[in-house]
Each structure stands twice: as C-alpha cells, then as structure tokens.
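Novice: predicted model and sequence follow; I will ask about them next.
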Amino acid sequence: MKTRFLCQQLGTQYPIIQAPMAGGILSADFIAKVCEFGLLGSIPSGYLTLAQLDTLIQSVKSKTDKPFQVNLFVDHCEYPDKVAKPAEVIEIEKHLGIFTSLDCQLPKHPSASDIIDLVIAHQVPIISTTFGVLRAKDYQRYKDAGGQVMVTVNSLDEAHKVLSEANADMIVYQNALAGGHKGGFNDAEYDVEAVMLTLKRDYPYTQLIKSGGIVNQKDIVFALEKGFDGVQIGTGFLMTQESSASQTYKQALLGVCDDNQLMQTTSITGRQARGIVNELAMLELERSPLFPQQHYATKTIREHAKSHDLPQYQSLWAGNGAVNITSLPELEDYMFSLVYG
C-alpha cells in the first residue's frame, strides 16, 4: 500500500484512521496499539468529562509516542440539567421493570474551548470535529499551537463552507454507508462520492478522507484509486476481539447479512445514526427527539439491555461494511490484513 502526503501530514505509516467511536468501546491500550502499528488512533471525547478525557489522553501517551487524534462533539448550545423523558421511553422502562423517574439528568459537558485547552496542554497533534465546526478563535489557538484539524462532513456544501472559511486542514467525508451518527453539521443529504471528489478540483491540496463502507484492504485500495487520500474505519475495528463492545453486540454484527438489517434512526440519541434494526431503533416518538437529551433519556434502557444481553434495546451502531465481516479477528491480525491483505 503506497503512502501518500496524508501520511506525512498525520505522521503515520499508512493512510488509515481508526474512527473515534464514543461510548467506552475503545480503551487506551486499543488506541495505542493502532498507533504503534502505523495507523492513526483516535480518542473519542464524546460524553466524557474533562477529567475523564485528561486521564484517557495521559493513558494513551504512556503507551505510545506515535501521533493520535482527539475527536470533539462540537455543540455550542446550552442545555438544562434535567429534561422530561418521552412517554414512549417511559413505556419501555415500565415494560422492562426499570422505571424510576419521569425525568433524566443531563451532565455538564466540557466546552470545545475547554477541550482545546486540554489538547494543547498535552500537545495532541491532531483533532477532528463531529456535529459542528470550531469557533474561529479556538481553531486559530489550536493552529498556533501547531495542531491540525479534520472536520467531518456529509456533503459538498459542508466541505466548501469549512474550507472557504479556513476552518479545516483535512476533510473526513462520511457517506451514507457509515455506521453511527451522521457527523456533519447541517441538514444536507449525503452526497455521492463523485460529487465529493470534485472538491479536489477547488482545493487540490486538501486531504480528503473517506469514511463508510470500508472494512478490508480491497475497500481501501478502491477508495485510494478513486482519488481519496485516505480512509477512516469504524465497524471493522469494533468487530475485533480487543474492542470493548459486548459479545451480544458483536454477535449481532456478525448476523448482519444485508442492508435490510440496518437503518437510520433518531430515536436512540436524537441525532440521525445508522445501526442494526431493533425495537429501540424503530421506536416511534410523537415529538422529534433532540440531541443529547434523547441520548440520556434512553441511557437507562440501553445500560439495562447491555447488562442483561437484550440486543433489542441496545444501540447497535453499524456501517454496511458489517455484511462483509464473518469473524472476530485479533486487532493485530485485522490491521495486518488491512495493509497486507
């Protein structure tokens, strides 16, 4: 596999990024092993307190001196400390025998500015953003400290916006095949690859990274041949033995045979996300849910389902690449297969 300019920019041996999957699925040891192999490991900061993120960064740094990135959920809104759960969520809680309250607590999350302070202090060389774009002053502070910023987009319009406003050094194009949350920042539909690749015409020196539907070396080679500078992989890493995803989750992923078993849903967290069809994903709500309120409204259900092996009420995020995975390899073997086939 040929290395490209992206590798020089990231400081990696291969143009492959481990997706930053929030929710406690990736340990510091896991991320460090990815970095040591020559890929870019990613620390997800979503749902973590500043102290938890600080500890995770320190732990990764203690295990590797290779570059890694920190991903930020960028949301400049303020939220109340407590919100009412939707009636439909309460009904499920009662069905499962776990109902205790009409409300749910929303913890105080660090601001993007606070996280920028932390990553600068730790000299983290790269950050990526999901759901939004850094404010100009935070972007510039991080740039002045020597960092580089990747922004997740789903459409050409989003990419043009961040590049024309000089708020990104690299673009992660997340297509409709990607698992988990739709990571862009407006309501634009997913653009097809041919449309996204026209970005190279207007910004020829911007590195364009493909995310979605990539699980093996063949997928990587195809993306590079099409004109992408690198790839980001989530589901493939999730389905390794070392990931902290539950065995119920992994077995559900192994059971995905076609796209009809996957769906886009907002009922679990309040944001559009792609995963395995189950009762929670198909939940119909009278009112459109909001993020992150819905994430915390369904948290008790999801935690109960995970501890009791109930796949119908878990958040089983998955990209369509899951249909091409038939085993749970060790992390080292999986990374070897990505590079050497």
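Specialist: Cool, the structure landed. Values in this document were obtained by computation on a predicted structure and should not be read as measured data.

Novice: hey, let's count contacts and neighbours off CA atoms from now on
Specialist: OK.

Novice: doesn't Gln123 lie inside a helix?
Specialist: No. Gln123 is assigned coil when assessed by DSSP: H, G, I helix; E, B strand; the rest coil, not a helix.

Novice: what's the local residue count around it?
Specialist: Counted with other C-alpha atoms under 10 Å, residues neighbouring Gln123 total 14.

Novice: how close does it get to Lys61?
Specialist: To Lys61, Gln123 is 10 Å away according to C-alpha to C-alpha, to the nearest Å.

Novice: could you do Ala252 as well?
Specialist: According to C-alpha to C-alpha, Ala252 and Lys61 sit 33 Å apart.

Novice: give me the buried positions along the longest helix that the chain contains.
Specialist: Criterion DSSP state H: the longest helix present in the chain is helix 50-63. Residues 50, 53-54, 56-57, 59-61, 63 are the ones in helix 50-63 that count as buried (16 or more other C-alpha atoms under 10 Å).

Novice: would you mind giving those as JSON lines with distance to Asp117 added?
Specialist: Putting the buried residues of helix 50-63 into JSON lines (distance: C-alpha to C-alpha, whole Å) gives the following:
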{"residue": "Leu50", "distance to Asp117": "10"}
{"residue": "Leu53", "distance to Asp117": "12"}
{"residue": "Asp54", "distance to Asp117": "11"}
{"residue": "Leu56", "distance to Asp117": "15"}
{"residue": "Ile57", "distance to Asp117": "13"}
{"residue": "Ser59", "distance to Asp117": "18"}
{"residue": "Val60", "distance to Asp117": "18"}
{"residue": "Lys61", "distance to Asp117": "17"}
{"residue": "Lys63", "distance to Asp117": "22"}
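
Novice: farthest-separated two in those?
Specialist: Leu50 and Lys63 (20.3 Å; C-alpha to C-alpha).

Novice: what about the strands in the stretch 1-150 of the chain?
Specialist: 16-18, 41-44, 68-73, 82-84, 103-105, 126-130, 148-153 (DSSP state E, counting those that start in this stretch).

Novice: can you give the distance of the fourth one from its chain's centre?
Specialist: For strand 82-84, the separation from the chain centroid amounts to 26 Å (computed by C-alpha atoms, centre = their mean, to the nearest Å).

Novice: same check, this time on the last one
Specialist: Relative to the chain's own centre, strand 148-153 is displaced by 12 Å; criterion: C-alpha atoms, centre = their mean.

Novice: other SSEs contacting whichever helix or strand comes after it?
Specialist: The helix or strand immediately downstream of strand 148-153 is helix 156-164, counting by DSSP states H and E. Helix 156-164 sits against helix 199-202, with contacts defined as 3 or more C-alpha pairs under 8 Å, 6 or more residues apart in numbering; DSSP states H and E.

Novice: so what touches the helix it packs on?
Specialist: With contacts defined as C-alpha atoms under 8 Å, 6 or more residues apart in numbering, helix 199-202 is touched by 156, 159-160, 206, 208.

Novice: 10 Å instead?
Specialist: 156-157, 159-160, 163, 171, 206-208, 227-228 (C-alpha atoms under 10 Å, 6 or more residues apart in numbering).

Novice: and the comparison structure, right after this:
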Amino acid sequence: MEKKNKLTELLNIDYPIIQAGMAGGVTSPELIAAVSNSGALGTLGAGYMSAEAMKDSILQAKKLTDRPFGVNVFIPEFPEIVEEEVNEANDLLEPFREQLKFEENVVPSVPDSQFDKQLEVAVEQQVAVCSFTFGVPSKEVVHDLKRRGIKVIGTATTVEEAVVNEEHGVDAVVAQGSEAGGHRGTFIHSFETSLIGTMSLVPQVVDQVHIPVIAAGGIMDGRGAAASLVLGAGGVQLGTAFVTSTESSAHQLHKEAILRAEESQTVLTRAFSGKPARGIQNAFIEKMKDYESNLPDYPVQNRLTKGIRKQAAKQNNPDFMSLWSGQSPRLSQRKAAGEIIKEIMEEVEKVL
C-alpha cells in the first residue's frame, strides 16, 4: 500500500493515522508528541481548555516534537437555562455528592466561550491543523485559518453534515461512526437519526464530497484501518486505541476499564454532560438513565456534574467517572503510542 496519499500530503505526515483530540485531559503533550514523532498526527483535545492552558500544552508538545500536530476545539453552544430543569438535575445529583462526601453549590450557568481566544492561540502558535467538533466554523473562520497556513478538519456524523463541512471550506472531514467513543459530533438532526455505523457512513460520505474523508468509530487496528481505506477513506482517526497507551494521561481506572470491557458494555448517555456520548456502563449512568430526557443540555449538565466526576477520580471511584470508550474495547492494548501505530501500519500492509 502506498503510505502517501492526498490526506498525508495535505497534513504533511507519513501515515494516514490521526489521534483523536479527546478533551478532558487524555491528550498529554507526551502522547501528542509520541504520535507525531511516529509519523502520524497527534492532536491536543482543547475542548474544555482555557486559551492559556491550551497554549501551555502546545508549547510543551513543541519541546517534544518538531513534527506537525493539531488542536481540536468545540464549536460553542449557548442553550437556554431553565431554572426548574437545573434544580431537578441538582436534586438528582445530590445523592452522588453525598456518597462522595463533598458539598457543592453549583450556580447554573453556561461557561464563557473560549472559542475565539483558542483560535487566536492556534494562529499565534501556528499549529499545523485545527479540527472542530459539535458543528462547523463559519466560512470566515475557515478562510482565515487556511489563509494563515493552518489546515482545517471538520466532523460529521451524516452525509449531510459532511457536505455542509465541505461547503464551509474545510480541508478534510472526519466521518464519525456510531461506534465512536466519547461525544457525538452531530449538529444538524437528532443524534438518534444520526447513528450511522462507520462502515456504512464512510463510503456514502466519500461518494458525496470531494475532500479527503477520515474514518472514525470503532477502529483500533490495521484491519479496521485497511477496511476504511478500501471504502475510500483517506485515513483513520483513533481515540480509544490511544486512551490506553502508555503516554496517555487518562486516569488509570479509565484505562483499566477499557482494557477489561466487552463490546456490549458501552452505552450512549446524556447523564454526564447533557450531550450524547459513548462510554462504559457504570453506576452513575445506570441510576440516571430514566431521567436523561429531562436533564439540561450541554454544557449546563456538564457543569453540574463536573465536581462529581472530579471527586470520583480523586477517590478512585470508577462508578461515577465518565469512562468514554468506543465499541471495540477488546482490541485495546497497553502499549506505547508509537508501537500501536507501527503495528497498525504493518497490519494494513499485510491485509492489503
């Protein structure tokens, strides 16, 4: 197989592999650098970061690699805050706080968006790639980033979303299948109608857009990568596969949960953040599932559960942690990121 293609040329990388920009502290500078130094594209998950923290992580990564890497940011959302809804959610969450033995007075609010400041940092630091989730940046933002030499990657969970990304001028689009771990990137229709599997989504997107398509969702090894390439994808994006890598800064309990999990143990839930996300079933998800439809939208619910998730991690209690994972946890490995990439490429060569 030719390692170089339209996507690798676009991103100036050796292998058509992208490490997903997983927000929440998984993408350490060490992981980003290890991936990029191995010939793939490392990505900083900056979704929840302040602009200052984002800049600090970029600078740390630059000390560890001189290869291209990217940053992933969230398109901001500003839902209406319904006081009754928030109060009901807080009442539901109070038993978890009591069980973790901490008190918290959460003021319902939508956090100030760091989006514009994050983009300023990306431009100032001249990151190679800026990718977006939860929507599409305006045509003006895309044009400005590209004018400054930054490649732009969008996210789509349907063909329609991929077409909109292309119309806004992005350089490439991630086709996020329903198997993917973490938050759904859906932004046009309901997430229920946008749960298309990776192997169904990729060829349909490829047929409708002219930019490189990056397959994502449940891909963990060379077999999944090879299948994606055969279906027309220019490359693959892997998240869960890198969560368990030695350089990942994911909580140890998160890594162990993935390494022990079976394919039937991941579920989609709004319980943690108010936005559908795939993770490993635990007590928090189970106890909240009957109330999900009444919870505040993202990012309000995410703010309400932040203290619970933080305390659970501190107390090594996986029952109340968000253990994001895709549907292929049996294929996870506790290995260095570079070794994972090497094995994937060797297997792609063998399969094709």
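Specialist: Thanks, I have the structure now. Computed from a prediction, not measured in an experiment: that's the story for all the values here.

Novice: Asp258 of the first structure - how many residues pack around it?
Specialist: Applying other C-alpha under 10 Å, we find 12 residues neighbouring Asp258 of the first structure.

Novice: go on, His168 of the second structure?
Specialist: Counted by other C-alpha under 10 Å, the residues lying close to His168 of the second structure total 18.

Novice: Leu201 of the second structure too?
Specialist: Using other C-alpha under 10 Å as the criterion, the residues surrounding Leu201 of the second structure number 23.

Novice: quick revisit: nearest to Gly319 of the first structure, out of the strands of the stretch 1-150 of the first structure?
Specialist: Smallest distance to Gly319 of the first structure across the strands of the stretch 1-150 of the first structure (C-alpha to C-alpha): 13.9 Å, for strand 16-18.

Novice: that closest one vs the second structure - mean distance after superposition?
Specialist: Mean deviation of strand 16-18 of the first structure relative to the second structure after superposition (mean C-alpha distance after the TM-score superposition for the first structure): 0.2 Å.

Novice: what's the matching range in the second structure for that strand?
Specialist: Counting by TM-score structural alignment, strand 16-18 of the first structure pairs with residues 17-19 of the second structure.

Novice: contacts made by the matching stretch with the rest, please.
Specialist: 7-8, 11, 27, 31-32, 35-36, 39-45, 69-70, 174, 214-216, 225, 234-243, 337, 341, 344-345.

Novice: can you say which of those residues are buried?
Specialist: Applying 16+ other C-alpha under 10 Å to the contacts of stretch 17-19 of the second structure flags 7-8, 11, 27, 31-32, 35-36, 39-45, 69-70, 174, 214-216, 225, 234-243, 337, 341, 344-345 as buried.

Novice: doesn't Phe272 make contact with Lys321 of the second structure?
Specialist: No Lys there; residue 321 of the second structure is Met. Yes. Using C-alpha atoms under 10 Å, Met321 of the second structure makes contact with Phe272 at a distance of 8.7 Å.

Novice: name the residues contacting each of those two.
Specialist: Contact criterion C-alpha under 10 Å, 6+ apart; residues shared by Met321 of the second structure and Phe272: 284-285, 305-306, 308-309.

Novice: could you pull out the helices for the stretch 201-350 of the second structure?
Specialist: Secondary structure of the stretch 201-350 of the second structure (DSSP state H, counting those that start in this stretch): helices located at 222-230, 240-243, 252-260, 283-288, 300-314, 337-351.

Novice: right, and those - which one's nearest Phe78 of the second structure?
Specialist: helix 300-314 (9.1 Å).

Novice: ChimeraX command for the buried members of the contacts of helix 199-202 of the first structure?
Specialist: To isolate the buried ones among the contacts of helix 199-202 of the first structure in ChimeraX, judged by 16+ other C-alpha under 10 Å, type:
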select :156,159,163,171,206,207,208,227,228
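
Novice: turn the contacts of helix 199-202 of the first structure into CSV, columns for distance to Ala178 of the first structure.
Specialist: What follows is the contacts of helix 199-202 of the first structure, written out as CSV (distance: C-alpha to C-alpha, whole Å):
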residue, distance to Ala178 of the first structure
Leu156, 17
Asp157, 19
Ala159, 17
His160, 21
Leu163, 23
Ile171, 15
Thr206, 22
Gln207, 19
Leu208, 16
Gly227, 19
Phe228, 16
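
Novice: how about the shared contacts of Met321 and Phe272 of the second structure, which pair is most distant?
Specialist: Going by C-alpha to C-alpha, the pair spanning these furthest: Ile285 and Lys306, at 14.6 Å.

Novice: which one of those two has more residues nearby?
Specialist: Using other C-alpha under 10 Å, the more surrounded residue of Ile285 of the second structure and Lys306 is Ile285, with 22 against 15.

Novice: my guess is Asn90 of the second structure contacts Val106. True?
Specialist: Yes. With contact defined as C-alpha under 10 Å, Asn90 of the second structure and Val106 form a contacting pair (8.1 Å).

Novice: overlap in contacts, the two.
Specialist: In contact with both Asn90 of the second structure and Val106: 304-305, using C-alpha under 10 Å, 6+ apart.

Novice: okay, these two: which has more neighbours?
Specialist: Asn90 (20 against 14).

Novice: to which residue of the first structure is Val73 of the second structure aligned?
Specialist: In the first structure, Val73 of the second structure lands on Leu72 (TM-score structural alignment).

Novice: separation between that match and Val119 of the first structure?
Specialist: Distance of Leu72 of the first structure to Val119 of the first structure, given as C-alpha to C-alpha: 11 Å.

Novice: now do Cys35 of the first structure
Specialist: Distance of Cys35 of the first structure to Val119 of the first structure, given as C-alpha to C-alpha: 17 Å.

Novice: what's the answer for Lys85 of the first structure, then?
Specialist: As judged by C-alpha to C-alpha, Lys85 of the first structure and Val119 of the first structure stand 34 Å apart.

Novice: distance of Ile285 of the second structure from Lys55 of the second structure?
Specialist: Counting by C-alpha to C-alpha - Ile285 of the second structure and Lys55 of the second structure are separated by 34 Å.

Novice: for Gln126 of the second structure, same thing?
Specialist: Taking C-alpha to C-alpha, one finds Gln126 of the second structure at 11 Å from Lys55 of the second structure.

Novice: quick check: neighbours shared by the two?
Specialist: The contact sets of Gln126 of the second structure and Lys55 overlap at Glu120 (C-alpha under 10 Å, 6+ apart).

Novice: apart from its chain neighbours, what residue comes closest to the counterpart of Leu331 of the first structure in the second structure?
Specialist: By TM-score structural alignment, Leu331 of the first structure lines up with Ala337 in the second structure. Of all residues not flanking Ala337 of the second structure in the chain, Ser245 sits nearest, at 5.5 Å (C-alpha to C-alpha, 6 or more residues apart in numbering).
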